[in-house]
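Chemist: whatever this is, show me its structure:
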Amino acid sequence: MPNDPSERTPAPGASQRPAEARRIVVPRRGPMLVDGPVEVELEDGTVASSDRFRVALCTCRLSERYPWCDTSHRRRR
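Modeler: Have a look, this model is predicted:
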């Protein structure tokens, strides 16, 4: 079958790791909760990684530990 996903080859530069679904919880307020381990590529190309079972990603950019949430958003209220 020509359109079988298992027959597709990754685009040049694409990750060679097998795709694993990650659960991401997006609450109305506060950080995004992502089941880990995770790697986060930042705008400048650096990569932040965590082996924790769940991480909180900052969405307000107030965190001193960005991209990880340090609850700085609570002080914004």
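Chemist: from here on, contacts and neighbour counts on C-alpha atoms
Modeler: OK.
Chemist: host element of the residue nearest the centre of the chain?
Modeler: Nearest residue to the geometric centre of the chain (C-alpha atoms, centre = their mean): V40, 5.1 Å. Per DSSP states H and E, V40 falls inside strand 38-41.
Chemist: okay, buried residues for that strand please.
Modeler: Using 16 or more other C-alpha atoms under 10 Å as the test for burial, strand 38-41 gives V38.
Chemist: equivalent analysis for stretch 43-59, please.
Modeler: If you call a residue buried by 16+ other C-alpha under 10 Å, then stretch 43-59 has these buried ones: 55-59.
Chemist: Proceed likewise with the subsequent sequence, for comparison:
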Amino acid sequence: MNEIPLHPANASLVLCPDGPILVRGDFDVVMPSGEPAPRQRKTVALCRCGASAIKPYCDGTHKMINFRTEPPDVQGRGTSERPN
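Modeler: I've put the predicted structure just below:
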């Protein structure tokens, strides 16, 4: 796979609980083929659930399939109950 230079000062990532990864700033989304994915906005939502019809972007399907980012044994617990 080709190495892509990263410029962290130019982009930021936000991991949304039970949802997509929001990417803001100056960046390229590159498909496995090496081709750039079309992008029209400075902020995009990338799919994490794998069920989006418009991958790599999020289409909101994570809500319909009840996608969760935490493992089932951690969901609903307070931080004091999580194993060390």
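Chemist: what would you report as the TM-score here?
Modeler: TM-score for the superposed chains, counting by TM-score structural alignment, normalised by the length of the first structure: 0.64, backed by 64 aligned residues with a C-alpha RMSD of 2.5 Å.
Chemist: picking up where we left off before, can you list the buried residues of stretch 43-59 of the first structure in a markdown table and add secondary structure?
Modeler: Listed next are the buried residues of stretch 43-59 of the first structure as a markdown table, based on DSSP: H, G, I helix; E, B strand; the rest coil:
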| residue | secondary structure |
| --- | --- |
| V55 | strand |
| A56 | strand |
| L57 | strand |
| C58 | coil |
| T59 | coil |
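Chemist: which among the residues you listed gets closest to R22 of the first structure?
Modeler: Nearest to R22 of the first structure among the buried residues of stretch 43-59 of the first structure: V55, at 11.5 Å, using C-alpha to C-alpha.
Chemist: OK, contacts around the alignment partner in the second structure of the closest one?
Modeler: In the second structure, V55 of the first structure lines up with V44, judged by TM-score structural alignment. Counting by C-alpha atoms under 8 Å, 6 or more residues apart in numbering, V44 of the second structure touches 22-24, 57.
Chemist: out of the residues you listed, which is most surrounded?
Modeler: Y57 (20 neighbours; other C-alpha atoms under 10 Å).
Chemist: how about that one, what's its match in the first structure?
Modeler: So, by TM-score structural alignment, Y57 of the second structure is matched to W68.
Chemist: can you give me the neighbour number for H62 of the second structure?
Modeler: 19.
Chemist: what do you get for P67 of the first structure?
Modeler: Neighbours of P67 of the first structure under the rule other C-alpha under 10 Å: 22.
Chemist: so who does it touch?
Modeler: Contact analysis of P67 of the first structure by C-alpha under 8 Å, 6+ apart lists 40, 48, 57-58, 61.
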